[in-house]
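>>> predicted model and sequence below, questions to follow.
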Amino acid sequence: MNYDVNFTELSYKTLAALTRYMESLLGQDEAIRLGHQLLDFAINKLGDNPLQFPISHELETLGITDYRVVLVDNYKILFRLGEDKTSYVMAFLRQKQNTQELLYQIMIG
């Protein structure tokens, strides 16, 4: 299918926050490795066939239907598809992290 994959400024901020949080649990080297693995996963899977991933149910309940989510182990990657065959990575989160709360923080931040 071959989509381009772009990372938004917000995706880099959320990835940095995620790795800082995970550093306290995993140690610095493992947290950095996790960050790189999530980036690589996003590039490979969202570049190949992003349509295989479902619309975010959490956001769909708010009427937002253009965000999709990828679950990777204990993490999730939130992304949108552009009409130009581009996957736009919007955020990296822990799997149990509330996507609606993140969206709210973004709106007021």
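Alright, I've got the coordinates.
>>> contacts and neighbour counts: CA atoms only from here.
Will do.
>>> what about Asp29, neighbour count?
Residue neighbour count, defined by other Cα atoms under 10 Å, stands at 9 for Asp29.
>>> name the residues that touch the host helix or strand of it?
Using DSSP states H and E, Asp29 sits within helix 28-48. Under the criterion Cα atoms under 8 Å, 6 or more residues apart in numbering, residues 1-5, 15-16, 19-20, 22-23, 72, 77, 86-87, 89 lie in contact with helix 28-48.
>>> in addition, the following structure is provided for comparison:
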Amino acid sequence: MSSTYTVVASPLFKLSQQRLAAFLTEKYSATLTQNTLMNIKQRIKQDLVTHPTLAPISERLLALGIADYRQWQVDQHNLLFYRLNEQKQRIELLLLMDSRQSLQKLLFELILLI
């Protein structure tokens, strides 16, 4: 697999990142939030861009009828959902969430915000 893939963050991804940051800051601290988000960004650049197929198709989203997104456990508590567009050589980021959250509830809340 070539490392020429570019990463594109969807508006939904950006909202979910803001929601995750708010959750982490409220529950823990701004420092932990900043470190967590920096770590995720670094892992996307180092691991995902060079190995875009590293994650399997998401069973959570498949259960909702969405079959083309992959689910990556970025670290102990955070999941990244993304789609691979091989024709355009793009990794399209969909959602970032804490693994203890309800995916259905988060998607519903985010869609209401769009």
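That came through fine. Worth saying up front: this structure is predicted, and the values here are computed from it rather than measured.
>>> quick one: TM-score?
Scored against TM-score structural alignment, normalised by the length of structure 1, the superposed chains reach a TM-score of 0.87; 109 aligned residues with a Cα RMSD of 1.6 Å.
>>> pull the most distant pair out of the contacts of helix 28-48 of structure 1.
Met1 and Glu23 (35.3 Å; Cα to Cα).
>>> and the two? which has more neighbours close in?
More crowded of Met1 of structure 1 and Glu23, by other Cα under 10 Å: Glu23, with 16 against 10.
>>> and the more buried one, what element?
Here Glu23 of structure 1 is assigned to helix 9-26, by DSSP H and E.
>>> buried residues in that helix, which are they?
Across helix 9-26 of structure 1, burial judged by 16 or more other Cα atoms under 10 Å covers 11-12, 14-16, 18-20, 22-23.
>>> ok, stretch 85-101 of structure 2 next?
So, applying 16+ other Cα under 10 Å, buried residues of stretch 85-101 of structure 2: 90-98.
>>> can you flag which of the residues you listed belong to helices?
Secondary structure assignment by DSSP state H places none of these in helices.
>>> just those: which are in strands?
90-98 (DSSP state E).
>>> specify which member of these is nearest to Tyr69 of structure 2.
Taking those together and measuring to Tyr69 of structure 2 by Cα to Cα, the closest member is Leu94, at 8.2 Å.
>>> what's that closest one aligned with over in structure 1?
Using TM-score structural alignment as the criterion, Leu94 of structure 2 maps onto Met90 of structure 1.
>>> please apply the same query to Tyr69 of structure 2.
Match for Tyr69 of structure 2 (TM-score structural alignment): Tyr67.
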